[in-house]
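**Student:** Any chance you can model this:
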Amino acid sequence: MPAADLQLDWMRAFVAVVDAGSLTAAAPLVHRSQSALSMQLKKLEDAVGRPVLNRGPRHLELTPTGLELLGHARRLLEVHAQAQAALHGPALSGRVSLGVPDDYAATYLTPVLRSFATRHAGVEITLVCEQSTSLLPKISRGEIDLALVSRDRANRGTPLFREPLVWVGAPQHEAWRRDPLPVATYEVGSLVRKHALAALDAQRRAYRVAYNSASLAGQLAAVESGLAVAVLTRCCLPPGLQLLQDKHGLPALPSVEVAVVRSRASAGSGAVDALHAEVLRTLRRAG
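**Tutor:** Next comes the predicted model:
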């Protein structure tokens, strides 16, 4: 019996789930419901004749067959995108400067860039990894075209999603037991710093700023060495640090709204238009 054809939609669903890490996260990327996405994966596995993903309660894992298939799937999707570009107009080219804080880069930027590069391989992207407090003035001055930022006011850019803030500490040092509480914070003006210190003030918890830096790496070093606890976005919590909660004597924290902002100077750039649309398509979701 001849092997069943591998439909492009099934391959697209497979790649989206692998990149997003779950059916729930992948569904909006391919504009499908979670159940429809699951059905496409089942059809793919039926056609292949073997499982391509092991579905655990908290994560997905590629099987050896899935690992082998993934490279082929990516190449097929890339060739398909190139064919569409060739048939429907000249390939997009140009340059885009994109700003993103370190803590958002790995989690949220990777799927955006991967998807964009598949569609627009001729666009050169320059990444500027700095905190929101540095990126926003650069947007205003037209030094960068787009930026993902922690939204500091309601009319800033286009909202994408909310990111929880969390207290973190090194379990072997238990810095959260000290009085006053040693805190590592971002630079003055940082929204994360503002929320962290306001929460401690509201709790009337004595604290001292033991470390002050705009660098995520510096924050992590301060926490891992036992110098302090810190407030980070949940997406960048590394495996070796402990998530601290009210049972550790620390106050609840709000979430921050992440938005994409665009400079006025980039108006009329097709490359910036395309990347802006890709950011919205990939990252914008409810609540």
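**Student:** rest of the way, CA atoms for contacts and neighbours
**Tutor:** Fine.
**Student:** And the strands in the stretch 51-200 of the chain?
**Tutor:** Under the criterion DSSP state E, counting those that start in this stretch, the stretch 51-200 of the chain contains strands at 53-55, 60-62, 94-100, 123-129, 146-150, 158-169, 181-185.
**Student:** what's the most buried one of these?
**Tutor:** With neighbours taken as mean count of other C-alpha atoms under 10 Å, the strands of the stretch 51-200 of the chain reach their highest mean count in strand 146-150, at a mean of 28.
**Student:** Residues touching that strand, excluding its own?
**Tutor:** 96-101, 104, 131-132, 135-136, 139, 191, 256-263, 272, 276 (C-alpha atoms under 8 Å, 6 or more residues apart in numbering).
**Student:** Sequence B follows; please return its structure for comparison with A:
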Amino acid sequence: MMRRFTNLRTDLLRTFVTVADLRSYTETGIVLGRTQPAISLQIKRLEEIAGSKLVDIQGKQIELTPEGQTLLGYAREILRLNDRAVANLQQAAFLGTLRIGLPVDYSIDFFQSIIARFSADNPAVLLDIRCDWSRKLLSALHVDDLDMTIAVTDAMPAPHVSIYWSERPVWACERDCRIDPDQPLKIVAHPQGCPYRKRMIDALNSEGRDWRVSFESLGVSALQKAVLHGMGVTALTKKTLMPGMRILTPSDGFPQLSKIHVGLFYKHVKMSDAALRLIEQITEEVSTFRLPTRTRAG
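**Tutor:** You can find the predicted model right below:
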């Protein structure tokens, strides 16, 4: 017996993604040029096709159901591929300005290299790149000061995330560093609010170990140099370890650190052709991480 396929209409998915981003039927109607009742009918039609309730409305609050969260990541990807296909078929030029956020607290060199290659291939696109704390970048995206951002967050899935993955930071010190267990552990860290700093302190406090911050800086390169100069230990991802460092493990007396969550965030309704091309390039490059928990999400 031939299997019956269910086709998700892109116009309904576009409405659904826009509602998820804006959390308002009225604003969605304005953006998509439809009335509020029409938006409501489109969501109901998508729920009928999907066979699940996707949106939960409590008073003026619009939230996604677990099924809605599951669909959202796939919906973003379907729309991205649809819009890229249309742009290529129409031979659309990659023009405009892209405002991109890069986190100072995660593999910034890796993403800079991706963006540099994109810029070389698309010289007509102007790039406005902001490097800052992840929490500040997400706030900027929320108020439309950025078009897209890479960011670290404690919880996933999160609003406007397209893809995300997890990594477990490791303790790192200078190769020949000797740590005195009778003295407070010297920590090299970003300022308060950094997820790496929080994980180090939580792990040490859970074991009742004394510590003090010996070096503090916003930039990861400054932390790397401080560690290489023997000023203390820090938490890094394996991609940001430097030659001359060694990893400290539980056998060295260092507890395992909890994972960090990293994502690519953007509002699909505001994406230009150029932005969609860069998102596609970042998505392809991230797949080379080969991490065990790479996930598509809403």
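**Student:** TM-score for these two?
**Tutor:** Superposed pair, TM-score by TM-score structural alignment, normalised by the length of the first structure: 0.61. Supporting alignment: 201 aligned residues with a C-alpha RMSD of 2.7 Å.
**Student:** circling back to that earlier point, any chance of the strands of the stretch 51-200 of the first structure in TSV, with distance to Gln203 of the first structure too?
**Tutor:** Listed next are the strands of the stretch 51-200 of the first structure as TSV, based on distance: least, C-alpha to C-alpha, whole Å:
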stretch	distance to Gln203 of the first structure
strand 53-55	42
strand 60-62	40
strand 94-100	32
strand 123-129	33
strand 146-150	24
strand 158-169	14
strand 181-185	12
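**Student:** To Phe116 of the first structure, which of these lies closest?
**Tutor:** strand 123-129 (9.0 Å; C-alpha to C-alpha).
**Student:** Ala277 of the first structure maps to what in the second structure?
**Tutor:** Under the alignment (TM-score structural alignment), Ala277 of the first structure pairs with Glu280 in the second structure.
**Student:** any idea how far Val188 of the first structure is from Tyr104 of the first structure?
**Tutor:** From Tyr104 of the first structure across to Val188 of the first structure, the span is 20 Å (C-alpha to C-alpha, to the nearest Å).
**Student:** So if I had to pick from these two, which one is more boxed in?
**Tutor:** Tyr104 (21 against 13; other C-alpha atoms under 10 Å).
**Student:** by contact count, what packs against the longest helix belonging to the first structure?
**Tutor:** In the first structure, with assignment by DSSP state H, the single longest helix is helix 64-88. Counting contacts by 3 or more C-alpha pairs under 8 Å, 6 or more residues apart in numbering; DSSP states H and E, helix 64-88 of the first structure is packed against helix 8-20, helix 110-119.
**Student:** Report the central residue of the second structure.
**Tutor:** Gly263 (1.6 Å; C-alpha atoms, centre = their mean).
**Student:** tell me, the one helix or strand that one maps to lands on which residues of the first structure?
**Tutor:** Using DSSP states H and E, Gly263 of the second structure maps to strand 260-266. Mapping strand 260-266 of the second structure onto the first structure (TM-score structural alignment) gives residues 256-262.
**Student:** From what I see, Arg80 of the second structure and Leu276 are in contact.
**Tutor:** Yes. Assessed by C-alpha atoms under 8 Å, Arg80 of the second structure is found in contact with Leu276 at 6.5 Å.
**Student:** would you list every one of the helices in the stretch 1-150 of the second structure?
**Tutor:** 10-22, 25-32, 36-50, 66-89, 108-121, 134-142 (DSSP state H, counting those that start in this stretch).
**Student:** Which positions in the match of strand 260-266 of the second structure come out as buried?
**Tutor:** Neighbour counts using 16 or more other C-alpha atoms under 10 Å place Val256, Glu257, Val258, Ala259, Val260, Val261, Arg262 of stretch 256-262 of the first structure among the buried residues.
**Student:** just those now: which is nearest Gln203 of the first structure?
**Tutor:** Distances from Gln203 of the first structure to those, taken by C-alpha to C-alpha, are shortest for Val256, at 19.8 Å.
**Student:** quick one, what contacts that closest one?
**Tutor:** Ser150, Arg151, Arg162, Glu163, Pro164, Leu165, Val192.
**Student:** Arg193 of the first structure: neighbour count?
**Tutor:** 20.
**Student:** Hmm, Ala184 and it touching each other?
**Tutor:** No. Contact criterion C-alpha under 8 Å: Arg193 of the first structure and Ala184 do not qualify, at 9.0 Å.
**Student:** ok, now how distant is Ile129 of the second structure from Ser119 of the second structure?
**Tutor:** Distance from Ile129 of the second structure to Ser119 of the second structure, by C-alpha to C-alpha: 12 Å.
**Student:** what do we get in the second structure for Leu232 of the first structure?
**Tutor:** Match for Leu232 of the first structure (TM-score structural alignment): Leu236.
**Student:** From Ile114 of the second structure, how far out is its match?
**Tutor:** Taking C-alpha to C-alpha, one finds Leu236 of the second structure at 21 Å from Ile114 of the second structure.
**Student:** higher neighbour count, those two?
**Tutor:** Leu236 (25 against 15).
**Student:** Relative to Ser40 of the second structure, how far out is the more buried one?
**Tutor:** For Leu236 of the second structure, the distance to Ser40 of the second structure - C-alpha to C-alpha - is 46 Å.
**Student:** and what of Leu218 of the second structure?
**Tutor:** If you go by C-alpha to C-alpha, the gap between Leu218 of the second structure and Ser40 of the second structure works out to 46 Å.
**Student:** Find the residue closest to Phe94 of the second structure in space, skipping its chain neighbours.
**Tutor:** Ala274 (4.7 Å; C-alpha to C-alpha, 6 or more residues apart in numbering).
**Student:** residues touching the one you found, list them.
**Tutor:** Contacts of Ala274 of the second structure (C-alpha under 8 Å, 6+ apart): Phe94, Leu95, Gly96, Leu98, Val125.
**Student:** Next, the buried residues of the helix or strand hosting it.
**Tutor:** In the assignment (DSSP H and E), Ala274 of the second structure maps to helix 273-286. Residues of helix 273-286 of the second structure classed as buried by neighbour count (16+ other C-alpha under 10 Å): Asp273, Ala274, Ala275, Leu276, Arg277, Leu278, Ile279, Ile282, Val286.
**Student:** Trace His120 of the first structure over to the second structure, please.
**Tutor:** Checking TM-score structural alignment: His120 of the first structure goes with Asn122.
**Student:** In contact with the spatially closest residue to that match that is not a sequence neighbour, which residues?
**Tutor:** Sequence neighbours aside, Phe94 is the residue nearest to Asn122 of the second structure in space, at 6.7 Å (criterion: C-alpha to C-alpha, 6+ apart). Neighbour list for Phe94 of the second structure: Asn122, Ala124, Val125, Asp273, Ala274 [criterion: C-alpha under 8 Å, 6+ apart].
**Student:** Could you rerun that using 10 Å?
**Tutor:** 87, 121-126, 272-277 (C-alpha atoms under 10 Å, 6 or more residues apart in numbering).
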